[in-house]
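>>> heads up, no residue letters with this:
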């Protein structure tokens, strides 16, 4: 290896690789419980951009390091004093000075986290697309709760609370639908009249609320699960949407309206 190649490797490639590698570890740890870094092509692009910028900063730092000794002591003292000044705490957004000092890396990390959140909600919306009946939702959500409790026992309380909220919303949607059908049915002839606009709104609003609460439980599966579990979640969805779902063993035992217990053998 020539001295040129050795200098290029030590001065550029190695600092960039180390900086990008450490940045990837930091992103992976920071994303735990928040979603998938590579959940879509946009989040993938933002993650790669953060790694590239971090590598460039690593190269720049390595090149500038020999020149730091030439800085006057006044500049070093000023920089040290600025870092100790009190700052207003901002939890939701990255502070402007931090965006500038990191050459935009902090801003892109903020955008990446926002994109991961959008990816999670978009995935849940696509996954629940196709459910048209509250009964189908109840079958799916019951199996989803059991699936999550088995794999994430430390989140059992959170999962139970999300399930209770979803089950209550689904029961309300069923009650609204039943009352609407009873109001539409003519007692003498047995014919069903067309629903009024208000009845359509009430049914769709109740079912939409049930979808949202089921989405909260599905979001928990997305945030704390892995990509390899998508196939298993898809199997649960297919069983709930199947025509013979109520004749299969996946149907929960209806012991009460608000409490569904899984029978363990």
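Alright, I've got the coordinates. It should be emphasised that the depicted structure is a prediction, and the values quoted were computed from it without experimental measurement. Residues are numbered from 1 along each chain as shown.
>>> CA only for contacts and neighbour counts going forward, please
Noted.
>>> residues touching residue 114, list them.
For residue 114, no residue meets the contact criterion (CA atoms under 8 Å, 6 or more residues apart in numbering).
>>> that one: which element?
Following DSSP states H and E, one finds residue 114 within helix 105-128.
>>> other SSEs contacting the helix or strand following that helix?
As assigned by DSSP H and E, the chain's next helix or strand after helix 105-128 is helix 134-151. The contact analysis (3 or more CA pairs under 8 Å, 6 or more residues apart in numbering; DSSP states H and E) places helix 134-151 against helix 156-184, helix 197-224, helix 230-241.
>>> now do the first one against helix 197-224, angle only.
Which is helix 156-184. 160 degrees (axes from the mean of the first three to the mean of the last three CA atoms, to 10 degrees).
>>> for helix 156-184, buried residues please.
Within helix 156-184, the residues scored as buried using 16 or more other CA atoms under 10 Å are 156, 159-160, 162-174, 176-177, 180-181, 184.
>>> packing partners for the helix or strand hosting residue 14?
Assigned by DSSP H and E, residue 14 belongs to helix 14-30. For helix 14-30, the packing partners by 3+ CA pairs under 8 Å, 6+ apart come out as helix 41-64.
>>> tell me which helix or strand comes right after the helix it packs on.
Once the chain leaves helix 41-64, the next helix or strand it forms, by DSSP H and E, is helix 73-83.
>>> neighbours of residue 17, how many?
For residue 17, the number of neighbouring residues by other CA atoms under 10 Å comes to 18.
>>> any idea how far the closest residue to it other than its chain neighbours is from residue 105?
The spatial neighbour of residue 17 that comes closest, neighbours along the chain excluded (CA to CA, 6 or more residues apart in numbering), is residue 55 at 6.5 Å. Between residue 55 and residue 105 the computed distance is 11 Å (CA to CA, to the nearest Å).
>>> same drill for these two, tell me which one is more crowded.
Ranked by neighbour count (other CA under 10 Å), residue 55 and residue 105 place residue 55 first, with 24 against 20.
>>> list the contacts of stretch 56-69.
Under CA under 8 Å, 6+ apart, the answer for stretch 56-69 is 11, 12, 15, 16, 18, 19.
>>> use this one as the comparison:
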């Protein structure tokens, strides 16, 4: 019982855990939400189940390979690899049937979690000025926590991450300034002509603000992928303080009038 079930299952669980951590390093948080934790546990459970089934049912009738080796083989199936070897593909496909689908679901779940987190972090940033300020503050927050080269992180990797943070921050700042310019131009036109803001003005303003939010979220993805969850509190505090100073144009959120009704007088 121990040699055919417990040891193979334990070996598979350990190998799967390590393989998933390596596979998704820098691509999200395996324990970020209960959904990602569920997918993570499901992949490990699937590989362990394949191991137990193989070592107790198939292996005794197929070869003299030790059962614990089956656990290591099945668990290592989740680890990343550049190219699968030509030999043994049929055996690997049999052992990992369905696991590739679960890995895809886990990858999609991590991407969704990261997108949801980025949207949450930019909530309340309702004009280009606060978006620009938050992008620069978040950049400084991330750069200050990069640390020094050490175990598992090389100087080259840190330099690449630093350059990526700077690049994405510059993109976010540029998009925020476009949003500021769009709102400024619209407000100048409203003052000069005495007209009311049209639905086209509001749509154009929202589109530029949405684009600025998008680039800010792309920069924050780096904090989500590489930073620990303990850093989230600092970013949320920064966001809350900056969002409190937001002053979106009053005319942007005026609802579109129904057919036959005049435009609102809010400018």
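The structure has been received and is ready for your questions. Being a predicted model, the structure only gives us computed values, none of them experimental.
>>> which one in structure 2 is aligned with the residue nearest to residue 17 of structure 1?
Taking TM-score structural alignment, residue 55 of structure 1 has residue 48 as its aligned residue in structure 2.
>>> gap between its match and residue 13 of structure 2?
6 Å.
>>> what's the answer for residue 70 of structure 2, then?
Taking CA to CA, one finds residue 70 of structure 2 at 12 Å from residue 13 of structure 2.
>>> show me what residue 223 of structure 2 aligns to in structure 1.
Per TM-score structural alignment, residue 223 of structure 2 is aligned with residue 221.
>>> residues in contact with the residue nearest the centre of structure 1?
Taking CA atoms, centre = their mean, the centroid of structure 1 lies closest to residue 120, which sits 3.5 Å from it. Residues near residue 120 of structure 1 by CA under 8 Å, 6+ apart: 35, 36, 39, 219, 222, 223.
>>> ranking the residues you listed by neighbours, who comes first?
Highest neighbour count within these: residue 35, with 26 neighbours (other CA under 10 Å).
>>> residue in structure 2 matching that one?
Counting by TM-score structural alignment, residue 35 of structure 1 corresponds to residue 28 in structure 2.
>>> cool, residue 202 of structure 1 as well?
Match for residue 202 of structure 1 (TM-score structural alignment): residue 204.
>>> ok, residue 144 of structure 1 touching residue 234?
No. Contact criterion CA atoms under 8 Å: residue 144 of structure 1 and residue 234 do not qualify, at 10.6 Å.
>>> more crowded one of those two?
Neighbour count, other CA under 10 Å: between residue 144 of structure 1 and residue 234, residue 144 has more, with 21 against 12.
>>> gap between the equivalent of that one over in structure 2 and residue 176 of structure 2?
Aligned counterpart of residue 144 of structure 1 in structure 2: residue 138 (TM-score structural alignment). Residue 138 of structure 2 sits 14 Å away from residue 176 of structure 2, going by CA to CA.
>>> now residue 130 of structure 2
Residue 130 of structure 2 is 9 Å from residue 176 of structure 2, where distance means CA to CA.
>>> burial check on the residue lying closest to the match of residue 144 of structure 1 once chain neighbours are set aside, number of neighbours?
Closest residue to residue 138 of structure 2 apart from its sequence neighbours, by CA to CA, 6+ apart: residue 235 at 6.7 Å. By other CA under 10 Å, the residues close to residue 235 of structure 2 number 18.
>>> corresponding residue for residue 235 of structure 2 in structure 1?
Taking TM-score structural alignment, the alignment pairs residue 235 of structure 2 with residue 233 from structure 1.
>>> quick check: the gap between its match and residue 163 of structure 1.
Distance, residue 233 of structure 1 to residue 163 of structure 1, by CA to CA: 16 Å.
>>> same question, residue 41 of structure 1
Taking CA to CA, one finds residue 41 of structure 1 at 31 Å from residue 163 of structure 1.
>>> got it, and residue 69 of structure 1?
Computed with CA to CA, the distance linking residue 69 of structure 1 and residue 163 of structure 1 is 61 Å.
>>> one more: residue 216 of structure 1?
9 Å.
>>> can you check residue 211 of structure 1 too?
12 Å.
>>> likewise for residue 129 of structure 1?
On the measure of CA to CA, residue 129 of structure 1 and residue 163 of structure 1 end up 19 Å apart.
>>> packing partners of the helix or strand where residue 160 of structure 2 lies?
Per DSSP H and E: residue 160 of structure 2 is located in helix 155-193. Contacts defined by 3+ CA pairs under 8 Å, 6+ apart place helix 155-193 of structure 2 against helix 128-143, helix 199-226.
>>> quick one: the last one to helix 99-121, angle?
So the one you mean is helix 199-226 of structure 2. Helix 199-226 of structure 2 and helix 99-121 meet at an angle of 120 degrees, taking the same axes, to 10 degrees as the criterion.
>>> cool, the first one as well?
In this structure, helix 128-143 of structure 2 runs at an angle of 120 degrees to helix 99-121, with the same axes, to 10 degrees as the basis.
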